[in-house]
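Engineer: predicted model and sequence follow; I will ask about them next.
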Amino acid sequence: MSGQHLARLVGDVSGERPVYGALARSVRGLVLDGRLALRTRLPAERDLAAALGVSRTTVTAAYDRLRDEGYIQSRQGAGSWTVLPPVRMSSADPRTAQAGARFGKAHPPPDDADFIDLGCATPAAPAIFGEAVAAAVDELPRYSSGPGYEPAGLLGLRRIIADGYTARGVPTGPDQIVVTTGAQHAFTLLTQTLIEPGDAVMIERPTYPHALGTLRRRGARLVPVGVNEGWDVELAAGAMRQAAVRMAYTIPDFQNPTGHLMPAAGRAALVDAARRADAFLVADETFADLAHDLDAPREPPLAAFDSGGRVITIGSASKLFWGGLRIGWIRTTAPLARRLVLAREPFDMASPVLEQLIVRELLLRVAEVRTERAEGLLRGRDALAGALRALLPGWEFRLPAGGMSLWARLGAPIATPLAETAERLGLRVVAGPVFGVDGVLEDYVRLPYVLPPETLRTAVERLALAHREAESAPATRSLPAYV
């Protein structure tokens, strides 16, 4: 990283005293929240001093402090690079058996009606769900006389999905749509088709944990770019170019978990960066229909800035409609769509016909569902935010304009013990490290607001108790590592 680039990330530290301490704190914060990737080579002391307008002695002292704290390592002739301090693990601590990422559906809540699960950001089915199911069942006999295998998906569903993209300014035909068994299946299918073990893939940090799992299982080399403060397209472009990435995975609409919405200018620049790096750009639009203000203008899809078939879009029925509907889709070029259909047949021949018919019925009445979702999520968001401000005033978060969760900063790297303590108090939350790589984001938690307002207020009461316990724990307590 150049001195100018790091200086831009650090900001103005000249007004704080001592300046070297402020510089060290800023770099430490960049490492902990993922904006400065681990193993990033830092600029030479002289270069950073010139970029910041401070003395070289000041930068030397800041680097020394970071080295003492365990946030950088140095070797003569090789420079300095970012690391994390070693995590202390105790074999006598029973919690070490629980070390690892616990996330959502893979770990159902205990059989306790009083237990509150904030580990899964998915709401209940909408009010018109029963009517959609009944209409789909009535339609099913038209399909039951055939084999029931449609590897690309039912034509009627693909046509409605394609029309939706066309209405958003991206002309699309049904031959460009592949219906999948959920968005996760869509991303796995793309990864299996386009990525070879060892290929570099740029990911956001934080990001959707199951996408990380898919890429790890494929053997991809992960190239993280921090988005806690939004997208730094210049940084992303540099990462794509320097790492020679094959694919970049992004969530531009109400990003999971931060809730950020990528502006149009950033979308255009990101697509251009992918073009120059000769990389595929996978846009996950799972949350794109979950704006809280339906009158606000929508940002154009990433694919609207693409003229070469480089942008591949993933959609899903699970967040807008219901998590139990395992239907997703991929929008891409017609030739790649045909490749994906052939690639899925050995392990997943087709998605369920009845579920596709239900999704088709819901898409025909999608405006009703969007309205219901916007009203419910806005109530939940404001109830959760109000409770946090009252009971945990030291936590920092921004109110997203869409999506389903708050990304809250705790002020101390205690997210993992906080989550463990909360579970003992009848509350599941997901700690920040689950959403990243290398163990960073330990001072964040994701808090979905899909549950009723009164349940969310109870959840924050338990969270406040857990926070007090985790915050008062001795500094030497052993912390499980997320890997």
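Structural biologist: Now that the structure is in, tell me what you want to look at. Note that the coordinates shown come from a computational prediction; the quantities given were computed from them, not determined experimentally.

Engineer: CA atoms for contacts and neighbours, from now on please.
Structural biologist: OK.

Engineer: SS state for the spatially most central residue of the chain?
Structural biologist: Among the residues of the chain, residue 207 comes closest to the average C-alpha position under CA atoms, centre = their mean, at 2.5 Å. Secondary structure, DSSP: H, G, I helix; E, B strand; the rest coil: residue 207 is coil.

Engineer: ranges for the helices of the stretch 151-300 of the chain?
Structural biologist: 155-167, 183-194, 209-218, 233-243, 264-277 (DSSP state H, counting those that start in this stretch).

Engineer: the longest one - contacts with which helices or strands?
Structural biologist: Translated: helix 264-277. helix 233-243, strand 280-284 (3 or more CA pairs under 8 Å, 6 or more residues apart in numbering; DSSP states H and E).

Engineer: need the winner for burial among these.
Structural biologist: Comparing these by mean neighbour count (mean count of other CA atoms under 10 Å), strand 280-284 comes out on top with a mean of 23.

Engineer: beyond that strand, next helix or strand please.
Structural biologist: Later in the chain than strand 280-284, the nearest helix or strand by DSSP states H and E is strand 311-316.

Engineer: got another one to weigh against that:
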Amino acid sequence: MAVRVIGATTLARDLGKWQDDGLTGRRRAALPAYRALADSVRLLILDGRIPLGVALPSERDLAAVLELSRTTITSAYAVLREEGYLVSRQGSRSTVALPELVAGRAPVPPRDGFGDPAAGPPVDLTCAAMSAHVPEVRAAYASALEALPAYLGGHGLEPTGLPVLREAVAERYRRRGLPTEPEQIMITSGAQHALVLLLDLLAGPGERVLIDHPTYTNAIEAIKRAGARPVPVPLRLAERDWDLDGMRSSARQTAAKLAYLVPDFHNPTGYCLDEPGRARLVEIARETSMTLIIDETMSDLALDIEPPAPVAAFARGAGRAEVISVGSASKSYWSGLRIGWIRAEPAMISALVAVRSALDLGTAVLEQLAAVSLLGAADRLLPERRAQLRRQRGALLDAVAAELPDWRCTPGSGGLALWMQLPTPMSTALAATSPYHGVLLAAGPRFGLEGAFERYVRLPYARSEEELRTAVTGVAAAYRALGGVVERDLPAMVV
């Protein structure tokens, strides 16, 4: 089988300004060029921006594109091989891999004396997801096992989902003020699966898709993989609001017929679009004939306000806009429970069934039955989950204020993360350095397009208070290490 090779030009584009120190935009002073290049490639691998199993470009091609000596490229590749990020096989190209230490979430030991290895496994802040509430999830699966025999006589393939779960999800919408029938619900294997199905149906090659900016990183990748073109509409971060005028003008100027938005405790900012804004958004969609895909995966995680009605609640009546809602049990209960859903008109659900048959034949029955139990326990379980998140968010804010006082944040009213503004554009450098100090971070540019958000980093508060304090200590150490490089203002090394 032929090995897929990433092009030298593509890799150079994804690397961006890899030689800058992230603080001043000047060339890195302390790291040799080969080490800085290896660190930058490693970060792309950890971020998933270089897929596992592909081959890096030849040393000669990359040297030509980056205007470096071939010796520098050879040395960088050697570092990646030593650390386990490149696997060489005789007679074939070296391919990208994850070393066992990384796959097992243990820290990667630094080379060349740069950084100090952290004791114990790192705190993983790349994922904004809580651990399960063990008693409730265990009880849900026990209940599912008791209910399972009633389904064993059939084939178990329900492309729209089990009727009992579709009704439970429909009831969830009705309680939020949006009349919904089970025929308007499709059960999926998570919200990401739901988005992929919708994009497969609605987004043709080259189709413009409006997104709020920043936004959920995996949504950006899904839009690109569908052959569509994401069009960013910046959030007004200082006001904790959406630029709806910008949304209207972008829709008109690009003729976008589709938008993917996260108005419910937005990832990564935690912001929430208020009800007047939702009504206006739906009106913009109606005026521009644009379909809205509304990501509601965080809608249960309101920490400071009463959650507003779903966006689709503002789309009823004559001449209404088309609003498709995507939800999930993952953020509210447990990400290991791969249950999501789509709420749309019955005709849309029928069209999605035809699309789904090419991807999968249905969602696991046992997980659907467990989700029924968890949705039924929402009134008992979710207030406790929200209280836990408030405590963890407070602990994270206190730790950042104590150890990183020059960092700034305007916390959202819910969700799972803080969107921290750094004093200088150094997010990628910080994410590359933090594993050496016991923390795994997602760099700000992961949540945007074309290298945006180097001045930001997402800090989830989904971990325990103790883990969060430990993580901030490690991030602060990485931050100081990068700042120390600039303060020393060493001469650049030539390789």
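Structural biologist: Happy to help now that I have it. Predicted, not measured: the structure shown is a model, and the values here were computed from it.

Engineer: picking that back up, would you mind finding the match for the residue nearest to the centre of structure 1 in structure 2?
Structural biologist: Using TM-score structural alignment, the equivalent of residue 207 of structure 1 in structure 2 is residue 215.

Engineer: got it, and residue 8 of structure 1?
Structural biologist: Match for residue 8 of structure 1 (TM-score structural alignment): no aligned residue.

Engineer: any idea how far residue 8 of structure 1 is from residue 82 of structure 1?
Structural biologist: Going from residue 8 of structure 1 to residue 82 of structure 1 by CA to CA, to the nearest Å gives 17 Å.

Engineer: the two - which one has more neighbours?
Structural biologist: residue 82 (22 against 11; other CA atoms under 10 Å).

Engineer: read off where stretch 419-434 of structure 2 ends up in structure 1.
Structural biologist: Matched against structure 1 by TM-score structural alignment, stretch 419-434 of structure 2 falls on residues 407-422.

Engineer: and that stretch, what's buried?
Structural biologist: 407-410, 413-422 (16 or more other CA atoms under 10 Å).

Engineer: packing partners for the lengthiest helix in structure 2?
Structural biologist: Ranked by number of residues, the top helix in structure 2 under DSSP state H is helix 378-403. Applying 3+ CA pairs under 8 Å, 6+ apart, one finds that helix 378-403 of structure 2 contacts helix 465-488.

Engineer: quick one, the helix it packs on and helix 378-403 angle?
Structural biologist: 30 degrees (axes from the mean of the first three to the mean of the last three CA atoms, to 10 degrees).

Engineer: distance to residue 269 of structure 1 added to the helices and strands packed on helix 264-277 of structure 1, as JSON lines?
Structural biologist: Below are these laid out as JSON lines (distance: least, CA to CA, whole Å):
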{"stretch": "helix 233-243", "distance to residue 269 of structure 1": "7"}
{"stretch": "strand 280-284", "distance to residue 269 of structure 1": "12"}
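
Engineer: quick one: closest of these to residue 185 of structure 1.
Structural biologist: With distances scored as CA to CA, the stretch of those nearest to residue 185 of structure 1 is strand 280-284 (12.3 Å).

Engineer: in structure 2, what residues pair with the closest one?
Structural biologist: Taken onto structure 2 by TM-score structural alignment, strand 280-284 of structure 1 occupies residues 291-295 there.

Engineer: mean distance of the matching stretch to its aligned residues in structure 1, please.
Structural biologist: Here stretch 291-295 of structure 2, set against structure 1 after superposition, deviates by a mean of 0.5 Å using mean CA distance after the TM-score superposition for structure 1.

Engineer: the helices of the stretch 151-300 of structure 1: which one's closest to residue 369 of structure 1?
Structural biologist: Nearest to residue 369 of structure 1 among the helices of the stretch 151-300 of structure 1 is helix 155-167 (15.0 Å), distances taken as CA to CA.

Engineer: thinking again about what came up before, so which of the buried residues of stretch 407-422 of structure 1 belong to strands?
Structural biologist: Counting by DSSP state E, the buried residues of stretch 407-422 of structure 1 place 407-409 in strands.

Engineer: switch the helices of the stretch 151-300 of structure 1 over to JSON lines, and while doing so, append distance to residue 25 of structure 1 to every line.
Structural biologist: Below are the helices of the stretch 151-300 of structure 1 laid out as JSON lines (distance: least, CA to CA, whole Å):
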{"stretch": "helix 155-167", "distance to residue 25 of structure 1": "45"}
{"stretch": "helix 183-194", "distance to residue 25 of structure 1": "37"}
{"stretch": "helix 209-218", "distance to residue 25 of structure 1": "28"}
{"stretch": "helix 233-243", "distance to residue 25 of structure 1": "21"}
{"stretch": "helix 264-277", "distance to residue 25 of structure 1": "29"}
